[in-house]
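Enquirer: how would this look folded up:
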Amino acid sequence: MAQSKLHIAMNPWFAFGHLNAFLHLSNLIAARGHRISFLTPKKAQAKLEDFNNHPDLIKFIPLTVPHVEGLPVGAETTNDVPDHQGSLIMTAMDKTRPEVEAILKDLKPDVVFFDFTYWLPEVTKQLGIKSLQYCITSASTVAYILVRSSTKLDEGQQLTEDELMKPPADFPPSSTITLHRHEARALSFTTHRTYGEGISFHERIVYALRDADGYGFRSCREIEGTYCDYIENHFKKPSILFGPTIPQLPTTPLDENKAKWLGQFKPGSVVFCAFGSECVMEKNNFQELLLGIELTGLPFFIGLKPPSGTETIDEALPEGFKERVQGRGIVEGGWIQQLQIMAHPSVGCFISHGGLSSVTEALVNNTQLVIIPQRGDQYIIARLMSGDMKVAVEVEMREEDGWYSKENVCTTVKSVMDEGNETGKQIRANKLKLKEFLLDENLESTYLDSALDRLKETLLK
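Expert: Got it, this is the predicted structure:
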C-alpha cells in the first residue's frame, strides 16, 4: 500500500468555503498521481470545474439535492439561501445519504474525506471503506471545544458557559486559550442550535469525530501540533496535519484606481480592515470600529458589509465621518481584492475578524495583524495567534458583551504601527519568522507527502 496510488472520495459540506477547501486539497493530492472522486451538487459543479487542475484524475460526481420544504426551488448550497436557512440545506444534504451510499458502493474508494455528514462513517464501515473527517477549522478549536463535548454528550449533558470559558483540566499546558463570557455564550448558542433535522450542530460534529476512522487538519505541527496530539490521544485515532493552506499569489492585479490611491501613501502606513464576505456587524460596533480607525490619524482602507438594519455603507457611516476622513480614508461595502490590497507596499496593518483564511493571508504578508473576533472558531484562532504564537494583538473587549471602544481600537492599532513600541517589535519579529517558515518552498509538499504516508500507514494498513 505504501507505494500504491490511492482512490479518495470527497464529500464536503454544501458551502463554497468547504467545497473550495476540499478541491484545493484534491488538487494537491492529484498532483501526486492519486485519483479523486469529488461528490458535489450539480449546479455547484459548474462553478468548481475551472479550479480543477487535474481533470484526468479529479472526477466530479454530481449529486441530486432533494427539495426540502422551506427552501427555494433549486437551492443546493448555502450560497443559494440566507444564513437562517443553512440548517435546511443541511437537512437536504442528509437526504442525499441513499445516493451517496450507492455511489460509494459502486466506486469502492480507499477512503472518504468528509466533514458535516455525521452518518457517513456508518455507511463506509458497512462498505469496508475508511473515513477521515477533514476539518477546515483549526485543530485548536476542535481540541478546546469538541473533545470534551464528546464526553459531555456521552453523559447526556452539554458544555456550560462557565466550562467553555476555561480549558479542560488535561489541556496542553503551553496553551493560552481561554474564552470571555460573551464568547462562551455565543459558542454555546452556536453549537447547540439545530442544524439539520432533529440534530444539533454540536451533536453532528461530535458524532462525526466519534465515528470517523481518523481526522485531518489544514495546519502544521509548528502552529497546532500540541492540539493535534491532544485530539489523537483522546479519541485514539490518527490525527493528520496536511499542512497550512498557503494562499497563491493572485494572477489578477489590484484595481488600477485603488492601486493609485494606495500608492500616494508611504510604505507600511495604511490600515486595512476587512471581515470577510459573511460577517455582518451590529451598527454600533461597526461605527465604533470606524471611529477608532479614524482616531489613529493614519490613512485607511475599510472593506465591510453594511451592518444589520442598513442597506448601504453610506447610510451606516458615523455622522460627519465621510467629510472628516476625505482624502485619507475609504470605506466600501462590496467584494474587495483582499489579498492584492494586503500585499500592497503601503499597507502596514490588517484588522481582521480572525477567520482562518484571512489570518493565513496576513501571516504570509508584511502587515501587522490586529484581530477583533466576531464568532465561532474566530475566538479560538484569535487566542492562538495573540497568545500561543504572539504574532497578533487583539482589541480589548468588555468581558460580558464584547463591546470595544474607539479608544481601544486606536490604541491597539497604534501599538503595532509604532516602530518604537515593544509590543509592536515583538509581534513584527515573531511574524517575520513565521512568514519565512510558511513561505518555505518545500513546506507544502513535505507536509502533504507526510500526511499521505501516515494515511496509508494508519487508516489503510
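
Enquirer: contacts and neighbour counts: CA atoms only from here.
Expert: OK.

Enquirer: what residues sit buried inside the host helix or strand of residue 426?
Expert: According to DSSP states H and E, residue 426 maps onto helix 422-438. Neighbour-count burial for helix 422-438, counted by 16 or more other Cα atoms under 10 Å, picks out 423, 424, 425, 427, 428, 431, 432, 434, 435, 438.

Enquirer: ok, and what's touching it?
Expert: 244, 246, 363-366, 368, 389-393, 415-419, 443 (Cα atoms under 8 Å, 6 or more residues apart in numbering).

Enquirer: how about this one, so we can line them up?
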Amino acid sequence: MARQGQAATSLGRGDAEDDAGGTKAAHFVFVPLREQGHLIPAVDTALLLATHGAICTIVGPPSTAALVRRTVEPAQRSGLAVRLVEFPLDYAQSGLPEGTDDGDSIPPMHVWSYYRAMALLCEPIESYLRAHAPYPTCVVSDFIHPWTTELAANLGVPRLSFFSMCTFGLLCQHNLERFNAWDGVKNPNEPVVVPGLEKRFVVTRAQAPGFFRGIPIPCWEEFADYIERARAEADGVIVNTVLELEPEYVAGYAAARKMKVWTVGPVSTYHQSRTTLASTLASRGLRASAIDPDECHQWLDSKAPGSVVYVSFGSISQADAKQVVELGLGLEASGHPFIWVVKNADEYDEAVRGFLGELEARVAGRGLLIRGWAPQLLILSHDAVGGFVTHCGWNSTLEAVVAGLPVVTWPHFTDQFLNEKLAVEVLGIGVSVGITEPLTYQAVKKEIVVGRGVVEAAVRSVMGGGEDAEERRRRARALAAEARAAAQVGGSSHANVLDLVKRFQPGGARGAAV
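Expert: Below you'll find the predicted structure:
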C-alpha cells in the first residue's frame, strides 16, 4: 500500500519529459467520488487520457485506492502513465467513525462527515503534487468535491468538473433551478414542465430535487449551494456521454453554463479495446465477481442470441423482501431466460433466502441468480443478452446503449428518473414499470411494490415480438453503432479526448470557452 506522499508506482522520464527534464505532457489530477457510479467512469476516463499520452494521477483515501487498484495496476503494467496516490482520512477531526469508508458505500448517516474528511485532504494533496514532478496541468474533480476549487487555485491550474451522468439530466436539473420551477409547488409529487427545453418533459420534485436539495437539514442546503458555486466557477466540464445521443442537450448545457463541455463517452470502451477482452471486461468494477466469469460466459454461450434478459439495480439500492418475491415470480412467469443480480442476498431473512433457493431450483438452466457483484460489462456484451431491467443509473444506461439493448426502466432515486426519460422519451429504447416516486433515500418511508404481473408484462414487451418491440431493438442497434463510432478514431468522443490531452499540455490553449 502506498503511504501518504508516495505513489503506487513511479513514472519514468520516457515521453513525459523533454531533454531538460521539463514536462511536455498534460498531467491530469483526478479527484473522484468513491461511489461506484462516479468512481468507475472517472478512472476509465483517466485511463483513456493516459492511452493518448497524458499523465494521470488519481488521488483519494486508501479505501478508494483499494477499490480501483485492480483496474489501475494492469494499465500501469501496460506502460500507461497512471499513478494512484493514497492519503489517509482524518477520522477524528471530521467526526467520521474509523473504517466507515471501507464498505461498498458510505452509510447515509455518515455521508456528511465523509465529505468533510475528503475536504481535509486538500492540503496534503497539494503538498504532494508540489513535491513530486511532473507538476499538474489540470485538476479533474467529481462535482461533489467543491473543495477542489481551492486545490486548483492554490496550484494555479484549471479545474474541470467531472460528471458521470447525461447532459439531458444535467440540463433539466439546471433549468428547474435556474427558472425557479419549484416555487410555490408544495406537493413533491406535483408534476411540472421542465422549462427552457424545446420538447415537453414533465417531472416532479421527488424525481428531480436537485443535488442535495430537499434535505431538511441546513448544512445540506449550504453544501448544495457550495456545489453550485463550484460548478459555476469550473473551467469546463467532462461528461461520460456521447454527443450523438443527445446533441441538443450537450449544446444546451454548454450554453447555459457558458463553458466548454467535453463528451468523452462511452469511457467503458477503454476496456473493450483491450487485447484480453474477456478478462478485462470481467475485472472492470470495484469488487471481485461473485461468479466465475468463465462460468458466466459459458452459461450465456448455451443460450440463443438475444434471448436472455439481464436484471440488476446497481450497487446502492436493494429491494425489500416483498419486492424480491414479486420480481422473481415476474421473471419466472415471463418465460425468458434471465440473469438476476441479487445484491446482499445473505442479508434477507430466512423466508426470502428460501424463496430464492426454490426459484433457482424451478428455473434451473433458464435462470441464473448471482448473489453479489456481477461482471456486468461482460454480460451485456454477450450476444445472448437481448434486454436489460435496470435502475437507470447512468453507467448502466450508457452500457445498455453501447451493447445495443432495449431496457426496462425501474428508477430508484435522483437522476435515475431523468435517465429514464432520456431512454423512454428521447432515445425510444425503454419500457417503464411505472415507478414515479423514489424507492431509495425516501424522506418518509413508504412501501412501493411493482407486482409480478407488471414485471412479466414489461419483460415480455422488451423481449417479445411485435412492431413496437422490434422498433426499440432497431433504435438500440442504431444508437450502439453511433456510440461505438464516437469512441473510434475520427469520432466525436475520441476527438474530445485528444483535445483535452493537447489543450492541457504545458503551454497549451487551456481556455474553456464554448
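
Enquirer: return the distance of the helix holding residue 426 of the first structure from the chain's centre.
Expert: Its chain's average C-alpha position is 22 Å from that of helix 422-438 of the first structure, according to Cα atoms, centre = their mean, to the nearest Å.

Enquirer: what does stretch 79-93 of the first structure give?
Expert: Offset of stretch 79-93 of the first structure from its chain centre (Cα atoms, centre = their mean): 19 Å.

Enquirer: now residue 288 of the first structure, nearest residue through space, not along the chain?
Expert: Of all residues not flanking residue 288 of the first structure in the chain, residue 406 sits nearest, at 5.2 Å (Cα to Cα, 6 or more residues apart in numbering).

Enquirer: now the strands for the stretch 101-250 of the second structure?
Expert: Counting by DSSP state E, counting those that start in this stretch, the stretch 101-250 of the second structure has strands at residues 138-142, 159-163, 192-193, 202-203, 237-239.

Enquirer: what residues does the corresponding residue of the second structure for residue 217 of the first structure make contact with?
Expert: Under the alignment (TM-score structural alignment), residue 217 of the first structure maps onto residue 239 of the second structure. Residue 239 of the second structure makes contact with 162, 163, 164, 165, 166, 167, 261, 262, 263, 264, 265, according to Cα under 8 Å, 6+ apart.

Enquirer: over to residue 382 of the second structure?
Expert: With contact set as Cα under 8 Å, 6+ apart, residue 382 of the second structure has these partners: 297, 300.

Enquirer: so which strand or helix has it?
Expert: Judged by DSSP H and E, residue 382 of the second structure forms part of no helix or strand.

Enquirer: with residue 29 of the second structure instead?
Expert: Per DSSP H and E, residue 29 of the second structure falls inside strand 27-31.

Enquirer: whatever helix or strand residue 46 of the first structure lives in vs the second structure, mean deviation?
Expert: Taking DSSP H and E as the definition, one finds residue 46 of the first structure inside helix 42-48. Taking mean Cα distance after the TM-score superposition for the first structure, the mean distance separating helix 42-48 of the first structure from the aligned residues in the second structure is 4.1 Å.

Enquirer: distance from the chain centre to that helix, please.
Expert: 22 Å.

Enquirer: cool, and stretch 176-189 of the first structure?
Expert: Computed by Cα atoms, centre = their mean, the chain-centroid distance of stretch 176-189 of the first structure equals 17 Å.

Enquirer: what does stretch 212-221 of the second structure give?
Expert: Per Cα atoms, centre = their mean, the displacement of stretch 212-221 of the second structure from the mean C-alpha position of its chain is 23 Å.

Enquirer: what comes into contact with it?
Expert: Residues outside stretch 212-221 of the second structure that contact it (Cα under 8 Å, 6+ apart): 223, 224.

Enquirer: and what of stretch 413-425 of the second structure?
Expert: Stretch 413-425 of the second structure has contacts (Cα under 8 Å, 6+ apart) with 165-166, 168-169, 172, 206-210, 391-394, 397, 407, 409-411, 429-432, 436-441.

Enquirer: repeat that with 7 Å
Expert: 169, 207-208, 391-394, 409, 411, 429-431, 438-440 (Cα atoms under 7 Å, 6 or more residues apart in numbering).

Enquirer: dump the residue contacts of the aligned residue in the second structure for residue 416 of the first structure.
Expert: In the second structure, residue 416 of the first structure lines up with residue 462, judged by TM-score structural alignment. With contacts defined as Cα under 7 Å, 6+ apart, residue 462 of the second structure is in contact with 387, 406, 407, 408, 431, 469.
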